[in-house]
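Asker: Structure for the following, please:
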Amino acid sequence: MTQTEFFNALKAIGYPVVYSHFSTDPAPPYLVYVFAYSDDMMADNLNYLGINNFQVELYTTKKDLAAEKLVKDKLKELELPYTQTEAWIEDDKLFQNIFEIQLIGE
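Answerer: Okay, the predicted model is just below:
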């Protein structure tokens, strides 16, 4: 799956979505995704298989199980295993749910 295909799949959830950051934040809930790091498989001193790790960040004003489920369901539909962490951002008064995923082969 390419990063463009991944972006389009996230847009299908129905929330505003952007890579890295919005110039002005939309009303929550919204999604931001960012490249975190690569973990490529290597063989014969070459990067044999690209493995790019991304974070999908869901921002909500309250604990929103329905919004989290939409993201989880989309990742499952795409057959992308994920891990999830959550934080409260006091300054912004937002919950941040981070879903870490890998895009293989790009």
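
Asker: going forward, measure contacts and count neighbours with C-alpha atoms only.
Answerer: Will do.

Asker: I'd like the next helix or strand past the longest helix seen in the chain.
Answerer: For the chain, the helix with the greatest residue count under DSSP state H is helix 65-77. Using DSSP states H and E, the helix or strand that follows helix 65-77 in sequence is strand 83-89.

Asker: What is that following strand packed up against?
Answerer: Strand 83-89 is packed against strand 94-104, with contacts defined by 3 or more Cα pairs under 8 Å, 6 or more residues apart in numbering; DSSP states H and E.

Asker: now the angle between helix 65-77 and the strand it packs on, please.
Answerer: Note on geometry: by axes from the mean of the first three to the mean of the last three Cα atoms, to 10 degrees, strand 94-104 and helix 65-77 are set 0 degrees apart in direction.

Asker: run this one through as well so I can compare:
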Amino acid sequence: MQQSELYQLLASTGLNVYFYQTNKSVSPPYVVYLRDGASARGSDDKNLIKKESYIVELYTTMQDSKSQGKIEAVLDNAGVHYTTTESYLEDESLYMVAFYFDITRKV
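Answerer: The predicted structure is shown next:
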């Protein structure tokens, strides 16, 4: 899966999706995603496999299991294994659920 395909996957939830940040004021719920790093490996002096790490963050004004479920469903259907954390951002009065996962693909 390429980064553009990840965007399409997240957008299919019907939530507003932004890469890394947005310069405009948006109303929750919304999703921000970013690439958190990458590595490549292979053999015979060629990289054959690339692993990219991503973080997807869901921001809501209250705990929103429906929006969280939409993200979980598209990741599950795409076969993406993920872990999550939840936190409350007091300065912004927002809940955040973060999904962490790696996408490994042949180069």
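
Asker: Can you give me the buried ones in the longest helix of structure 1?
Answerer: By neighbour count with 16 or more other Cα atoms under 10 Å, helix 65-77 of structure 1 contains the buried residues 67-68, 71-72, 75.

Asker: any idea what sits nearest the spatially most central residue of structure 1, other than its immediate chain neighbours?
Answerer: Averaging the C-alpha coordinates of structure 1 gives a centre point, and the residue nearest to it by Cα atoms, centre = their mean is Val56 (1.5 Å). Excluding its sequence neighbours, the residue lying closest to Val56 of structure 1 (Cα to Cα, 6 or more residues apart in numbering) is Tyr33, at 4.3 Å.

Asker: Provide a list of residues in contact with the residue of structure 2 most remote from its centre.
Answerer: Relative to the centre of structure 2, the most outlying C-alpha is that of Asp44, 33.0 Å out, by Cα atoms, centre = their mean. Taking Cα atoms under 8 Å, 6 or more residues apart in numbering, we find Asp44 of structure 2 in contact with no residue.

Asker: Now for Lys66 of structure 2: which residues touch it?
Answerer: When contacts are counted by Cα under 8 Å, 6+ apart, Lys66 of structure 2 is found next to no other residue.

Asker: how near is it to Thr13 of structure 2?
Answerer: Here Lys66 of structure 2 is placed at a distance of 10 Å from Thr13 of structure 2 (Cα to Cα, to the nearest Å).

Asker: doesn't Gly50 make contact with Tyr37 of structure 1?
Answerer: No: in this structure, Tyr37 of structure 1 is not within contact of Gly50 by Cα atoms under 8 Å, at 11.0 Å.

Asker: quick one: which of the two has more around it?
Answerer: With other Cα atoms under 10 Å as the criterion, Tyr37 of structure 1 and Gly50 differ in neighbour count, and Gly50 comes out ahead with 16 against 12.

Asker: so what's the more buried one up against?
Answerer: Gly50 of structure 1 makes contact with 38-41, 104-106, according to Cα under 8 Å, 6+ apart.

Asker: If anything else comes up later, I'll come back, but that's it for now.
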